[in-house]
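1. Okay, predicted coordinates and the sequence, questions at the end:
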Amino acid sequence: MGISVKDVNAHEFTKSLAAFLKKQGKMKIPDWAPIVKLAKYNELAPYDDDWYYTRAGRKRNGTAPSHFCRGNSSVARKVLQSLEGMKLVEKDTATGGRKLTPQGRKDLDRIAAQVNEKLNPRPKKE
């Protein structure tokens, strides 16, 4: 049985996926990406120049958030549209949301296997 995304460290997987998307060069990054704030409670744009590759989610407040903060839904929508253009994500007509394409799942599982190999190298047989 192969390695899937759920079998590896999420932080390492996210870094590897971002590197894959950047290396591929097919993801279209909007002109406004370097200067946009990701939510109204932020003062500045993200410090990381490659945030568009790594981030498409809401603010994580943990298990018991002290304040509710809405994130910028436009950013997540634009990232998903970019992934649709790369044929990694497609619209699901049954639920009205989006789902991974078979190619997208294959790419994610391949990256997960690479991350697993990097974190848990096999001993060399002599």
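-> It's in. Numbering: from 1, shown residues only.
2. going forward, measure contacts and count neighbours with C-alpha atoms only.
-> OK.
3. which stretches of the protein form strands?
-> Along the chain, the segments classed as strands by DSSP state E run 89-91, 98-100.
4. which residue is nearest the centroid of this protein?
-> Centroid-nearest residue in the chain, with C-alpha atoms, centre = their mean: residue 54, separated by 4.9 Å.
5. what residues are up against that residue?
-> With contact set as C-alpha atoms under 8 Å, 6 or more residues apart in numbering, residue 54 has these partners: 14-15, 17-18.
6. And it, how close does it get to residue 60?
-> Going from residue 54 to residue 60 by C-alpha to C-alpha, to the nearest Å gives 15 Å.
7. structure B:
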Amino acid sequence: MSMVAPTDSASRLLFVVESFGLRVIMTMFLKTETVLRDWCGSMSVSNGDLESRWKCGDFNMADYDQDEVVNGVTVRDVKPADFIKAYAEHLKRSGKIELPAWWDVVKTASFKEYSPADQDWYYIRAASIARKVYLRQYTGVGSLKKVYGGAARKGVHRQHFQKASGGLIRHILQQLEEMKVVEKCPEGVNKGGRKITSHGQQDLDRIAGQVVRA
């Protein structure tokens, strides 16, 4: 965009000052950009530099050894559906979760018409709950009832939101506690809430790494 030079003396002086200042700013910007690009290009490819390379716009997953990238992977780096599926399979293989006697007839909420059709639904819900607690510490049964709630049909009337079954969620949390994946919050923090344990965090991150490798 060209600048039109003014006619009077005062305006000319102001025009020269503004033009000079604009040139100085542009020169500093170009120098900064050059230094930044040189810095990004000179960095070694290590786990600590990946985030910086990404911020510099020079990150390509294919350029790096996948094992190096996986070392820093957490649950937040994996798509929810992929992680839940993988962790549910892990829970099923481990044999540490004991299915309740009513697992094949229970409904996950009172507004549901039928029980889940998937035979592995209990493991899937357990994996989903473990992920929720991982992402949000001190999550309780009340919060999870809202998360897994949905619209209750009222015939010709308007649908209304209804919470999910609290007994089912509580039963899953108790099983995850026995597996040392989650634990109850300290007294005075959030009564009935759970948080992820160090063992649980390592376990979930390990499964997330396996999802990235797959």
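-> Looks like it arrived, so ask away. Treat the numbers as computed from the prediction; the structure is a model and nothing was measured.
8. Just name the most buried of the strands of structure 1.
-> Mean neighbours per residue, mean count of other C-alpha atoms under 10 Å, is largest over these for strand 89-91, with a mean of 18.
9. Quick check: the aligned residue for the residue nearest to the centre of structure 1 in structure 2?
-> Under the alignment by TM-score structural alignment, residue 54 of structure 1 pairs with residue 124 in structure 2.
10. repeat for residue 3 of structure 1
-> Match for residue 3 of structure 1 (TM-score structural alignment): residue 73.
11. what do you get for residue 79 of structure 1?
-> Under TM-score structural alignment, residue 79 of structure 1 pairs with residue 172 in structure 2.
12. Nearest spatial neighbour of residue 144 of structure 2, chain-adjacent residues omitted?
-> Excluding its sequence neighbours, the residue lying closest to residue 144 of structure 2 (C-alpha to C-alpha, 6 or more residues apart in numbering) is residue 169, at 7.4 Å.
13. what's near enough to touch that neighbour?
-> Per C-alpha under 8 Å, 6+ apart, neighbours of residue 169 of structure 2: 129, 141, 144-145.
14. repeat for residue 151 of structure 2
-> 111, 159-162.
15. one more time with 10 Å, if that's ok
-> 111-112, 158-163 (C-alpha atoms under 10 Å, 6 or more residues apart in numbering).
16. quick one: which of those has the most company?
-> residue 163 (20 neighbours; other C-alpha atoms under 10 Å).
17. corresponding residue for it in structure 1?
-> Structural correspondence for residue 163 of structure 2 with respect to structure 1 (TM-score structural alignment): residue 70.
18. Repeat that for residue 83 of structure 2.
-> Mapped onto structure 1 by TM-score structural alignment, residue 83 of structure 2 lines up with residue 13.
19. Throw the contacts of residue 169 of structure 2 into a markdown table and include neighbour count and distance to residue 95 of structure 2, thanks.
-> Below are the contacts of residue 169 of structure 2 laid out as a markdown table (neighbours: other C-alpha atoms under 10 Å; distance: C-alpha to C-alpha, whole Å):
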| residue | neighbour count | distance to residue 95 of structure 2 |
| --- | --- | --- |
| 129 | 21 | 18 |
| 141 | 19 | 24 |
| 144 | 19 | 24 |
| 145 | 21 | 26 |
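20. Checking these against structure 1: which ones persist?
-> Contacts from the contacts of residue 169 of structure 2 that recur in structure 1, judged by both residues aligned by TM-score structural alignment, their matches' C-alpha atoms under 8 Å, are 129, 144.
21. Next, format the contacts of residue 169 of structure 2 as TSV and append distance to residue 78 of structure 2.
-> Formatted as TSV, the contacts of residue 169 of structure 2 follow (distance: C-alpha to C-alpha, whole Å):
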residue	distance to residue 78 of structure 2
129	16
141	25
144	21
145	24
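22. between the contacts of residue 169 of structure 2, which is nearest residue 37 of structure 2?
-> residue 129 (43.4 Å; C-alpha to C-alpha).
23. can you give me the helices in structure 2?
-> 9-42, 47-55, 66-70, 80-94, 121-135, 141-147, 166-178, 198-213 (DSSP state H).
24. List the buried residues for the shortest one?
-> For helix 66-70 of structure 2, burial by neighbour count (16 or more other C-alpha atoms under 10 Å) applies to 69-70.
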